[in-house]
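Asks: dropping a prediction and its sequence here:
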Amino acid sequence: MHKETSLPNRMAGLATRRFTDYPVTSVFLDLRPRGTRRPGLVFLKKELSQMKKSLPHRAEEAEWGARDIQRIQEAVAEAQREKANHLAVFTSAKEEFLEKYFWTLAPEADLRLPHSFVRGARPRLYPLALLADRLENFLLLVASQRKGELFNIEAGRITKHWEKEAPVHAETRREKRGAFDRRTGNIHTTFTKRVEGHLQALEEKFFRELAKKTADWAKAGSIRSVVLGADPVAGPPVKEKILEQNGRLEVVLAPIDSKLSPARILAAGVQAFRQQEQERSNFRVEELFSPGKRQVFFGAVEILNVLRETRPAGVLVLDEAFHQEAPICGRCSAVTIQTGVCPDCAGPVERSPLENELVCLAAAAGAEIEFVKDSEALAKKGGAGLLV
């Protein structure tokens, strides 16, 4: 089983797999109940029944199909034991290939993706890409001059917590006591400067430690976003030090009081993260239409050809409403006129969703995949854009 944080890295490996001799079965299920029913299990039962009926008569292929069905059923049972509420399975018995992923989204998560059951030459990664874009995976650092708390948030839940008190140096306290003039009630200027300098050095060291821990966690979990809840004194220097450690992180400052309960800190952090993600999506669309020196391509077929030929590590922006099918070669990803045999590589051609092929090629190229909602400008350009 793979955790949520490994998903972006694992997608690239899945995207490069081709199954032209025997199909891969891709299953995505939302196992959350609705009332007394579990629509995901009802959907799966129907799809498995149809798959059994469509298995070929050849004994060997029928056996492979039966093994795929068994693997899917076992994965669902395992997910339920793990109390996961989302499941993805990719299986091809002939290739001895099996990948499975479990997620447990927070109860208040409003993300709902349609169930999917597809057999074809390509793994159906589109639901995973959409889920990866919508999962609330980020780091939340609540910092002040006195204390720092770091939370790892996965799927809207706190999965790891670390805290650090600011050091109170004994030598500083002794200096301050020795500098106090009982007669005048003042602290001598020379000692005041020493104390202030010492405190600043301690504060600098403390902020640097918070930044390093944050950058280390981000690297270990392939996390790109940090919500920094800090007061005006701690916020700017801690943010600066985080970016010194890892300039690719996106750090957003949020007014989060460190005295709040963990539940309220989490709620405030999630709200700030969602706002940041919305701003990021809007920015990506703006970039497509004002790219500067970067190249932009619009339209699914044109983007697919660019990804096939040059494999650029750019940004693929898709409208969530975009859906289009076309005859696509399972071996070379060429879009052809009709199904059958590919004129370029003699591979099998079948009607496939273009959005999934785009996601697979983008993931294989290491491109970032961004989904947007209700963008009229992008919809007029075909619902897909590539920035390289």
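Replies: Received it, and whenever you're ready, just let me know what you need.
Asks: could you use CA atoms for every contact and neighbour count after this?
Replies: Fine.
Asks: how about residue 204, secondary structure?
Replies: When classified by DSSP: H, G, I helix; E, B strand; the rest coil, residue 204 comes out as helix.
Asks: pretty sure residue 44 sits in a strand.
Replies: No: using three-state DSSP, the assignment for residue 44 is helix, not a strand.
Asks: which residues does it contact?
Replies: 29, 117 (Cα atoms under 8 Å, 6 or more residues apart in numbering).
Asks: would you check how far apart it and residue 73 are?
Replies: Distance from residue 44 to residue 73, counting by Cα to Cα, to the nearest Å: 9 Å.
Asks: likewise for residue 197?
Replies: To residue 73, residue 197 is 65 Å away according to Cα to Cα.
Asks: do the same with residue 132
Replies: 24 Å.
Asks: again with residue 162
Replies: 38 Å.
Asks: ok, residue 65 next?
Replies: Taking Cα to Cα as the measure, residue 65 falls 13 Å from residue 73.
Asks: looking at residue 132 and residue 73, which is more packed in?
Replies: residue 132 (20 against 15; other Cα atoms under 10 Å).
Asks: helix or strand for the more buried one, which one?
Replies: helix 126-134 (DSSP states H and E).
Asks: buried residues in that helix, which are they?
Replies: 126-133 (16 or more other Cα atoms under 10 Å).
Asks: could I get the full set of helices for the stretch 1-150 of the chain?
Replies: Using DSSP state H, counting those that start in this stretch, the helices of the stretch 1-150 of the chain run over residues 7-15, 39-54, 59-81, 126-134.
Asks: another one to put next to it:
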Amino acid sequence: METNGLGSQGFPELKNDTFLRAAWGEDTDYTPVWCMRQAGRYLPEFKETRAAQDFFSTCRSPEACCELTLQPLRRFPLDAAIIFSDILVVPQALGMEVTMVPGKGPSFPEPLREERDLERLRDPAAVASELGYVFQAITLTRQRLAGRVPLIGFAGAPWTLMTYMIEGGSSSTMAQAKRWLYQKPQASHQLLRILTDALVPYLVGQVAAGAQALQLFESHAGHLGPQLFNKFALPYVRDVAKRVKARVQEAGLAPVPMIIFAKDGHFALEELAQAGYEVVGLDWTVAPEKARRRSDGWCRRCWTTLGHSVILPTWAMDSTLIWTQNTWGPLWMPCINTHVCFDRTELTHSPSTTTNKDDVSRRIKILELEFSIWFHVWKIFALTLSSFLASAASMGPLSASSPSHRSSGINEYIL
């Protein structure tokens, strides 16, 4: 029983549970919206807060993480908050040095190269105690959210963390990490087990601290084919979900929905849908209607992710939201989110003036019409161009001695 407006964990009672109801497969009045990285450089206030210290010092400051988490909600009518942190705090807690190099990204000065390097890693059971600052940030943020929207916790999946630890940072090929899979399969499984053993108490600790949903990011799934993914990634993704749920129950905590997002992992949709997660996140490479047919009945929800590698102006994003909702239909109400907001994202709301959902709805209806008009214009243009090219190909090469014939053919299609 909740009293004095406080939930079972002593936090303010949740006022907007649309996101959580969608995650549990319940009906919602509208499609909830959130962004995986809704705190980012597109916000001037984010840049100002981040300028005070380096990236990982910010991650270790509960006050700073709380502030960065709340900033987007002061501008936009989002339906969830996601704690500001980073997936690489886990390798740090395992004893690896990680720095964030401006213009380059994460860097591991001493990556894992040989099997014996695994001996450098700390006991995974002690990782959660090293990450108390994340738990403090979650608790502080839950308190300051005052029940406005639910708070999401997250972590990187074992394979994704493994790639960073072996590659020494970001990589377009993951050649070193994949070499481990082929040449050091036993050591690869050993490392993946270490990471899984570290992630389970870390995620449970987030729930105990106040996280109301959890997301596991398998950001580098696309670097594996189906065979390698099923052997080296999927078993550990499943194990994380199974063990976290069991530990949450053992601790007497309320169950939370879990989301798995495997970027470019469209080849494993069926397997992910049966991996023990309430929600499977889809990236922009997956057609929602096909995902619905492939996963219906296996998981509560598949949510679509928009614009994860393209820059969408406001009107395009809004229109895409409408198209996506219409594509899925009323019986499969997804939660729509974006992977990242870019520096050039158009800011239309000040922190002190958050747009309500009625205003957003009216604006989307107008933008839907604009999108429809432009779509048909481009469709006509594409059909005309296609017809012209097909006709030109059928006529074959034209000799230079017949300019009038060539001109009349072109003018026919222009007119």
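Replies: Okay, I see it. None of the values given here were measured: they were computed from a predicted structure.
Asks: TM-score of the superposed pair?
Replies: Here the superposed chains carry a TM-score of 0.26, computed using TM-score structural alignment, normalised by the length of structure 1; 171 aligned residues with a Cα RMSD of 7.0 Å.
Asks: wasn't residue 152 of structure 2 part of a helix?
Replies: No: Residue 152 of structure 2 is assigned strand when assessed by three-state DSSP, not a helix.
Asks: how many neighbours does it have?
Replies: Residues near residue 152 of structure 2, counting by other Cα under 10 Å: 25.
Asks: cool, residue 395 of structure 2 as well?
Replies: For residue 395 of structure 2, the tally of surrounding residues (other Cα under 10 Å) stands at 10.
Asks: cool, residue 88 of structure 1 as well?
Replies: Neighbour count of residue 88 of structure 1, defined by other Cα under 10 Å: 25.
Asks: tell me who's in contact with it.
Replies: Residue 88 of structure 1 neighbours (Cα under 8 Å, 6+ apart): 26-29, 100-102, 128.
Asks: kindly provide the distance from the residue lying closest to it once chain neighbours are set aside to residue 358 of structure 1.
Replies: When the adjacent residues along the chain are set aside, residue 88 of structure 1 lies closest to residue 28, with 4.4 Å between them (Cα to Cα, 6 or more residues apart in numbering). Separation of residue 28 of structure 1 from residue 358 of structure 1 (Cα to Cα): 18 Å.
Asks: before we move on, what about residue 69 of structure 1?
Replies: Distance from residue 69 of structure 1 to residue 358 of structure 1, counting by Cα to Cα: 28 Å.
Asks: between those two, who's got more neighbours?
Replies: Shown here are residue 69 of structure 1 and residue 358; by other Cα under 10 Å, residue 358 has more neighbours (25 against 19).
Asks: I figured the more buried one hits residue 300, correct?
Replies: Yes: taking contacts as Cα atoms under 8 Å, residue 358 of structure 1 lies within contact range of residue 300: 7.4 Å.
Asks: can you pull the contacts of the nearest residue to residue 161 of structure 1 once chain neighbours are set aside?
Replies: Nearest non-adjacent residue to residue 161 of structure 1, counting by Cα to Cα, 6+ apart: residue 151, 4.7 Å away. Residues near residue 151 of structure 1 by Cα under 8 Å, 6+ apart: 139-141, 158-162.
Asks: can you do 7 Å?
Replies: 139-141, 158, 160-162 (Cα atoms under 7 Å, 6 or more residues apart in numbering).
Asks: mind checking the SS state of it?
Replies: At residue 151 of structure 1 the chain is in strand, as set by three-state DSSP.
Asks: how close does it sit to residue 40 of structure 1?
Replies: Residue 151 of structure 1 is 32 Å from residue 40 of structure 1, where distance means Cα to Cα.
Asks: and for residue 86 of structure 1?
Replies: 9 Å.
Asks: how about residue 296 of structure 1?
Replies: Look at residue 296 of structure 1 and residue 40 of structure 1: by Cα to Cα, they are 39 Å apart.
Asks: now residue 98 of structure 1
Replies: Taken as Cα to Cα, the span from residue 98 of structure 1 to residue 40 of structure 1 is 20 Å.
Asks: please identify which of the two sits among more neighbours.
Replies: Comparing residue 98 of structure 1 with residue 40 by other Cα under 10 Å, the one with more neighbours is residue 40, at 21 against 15.
Asks: that'll do, ta.
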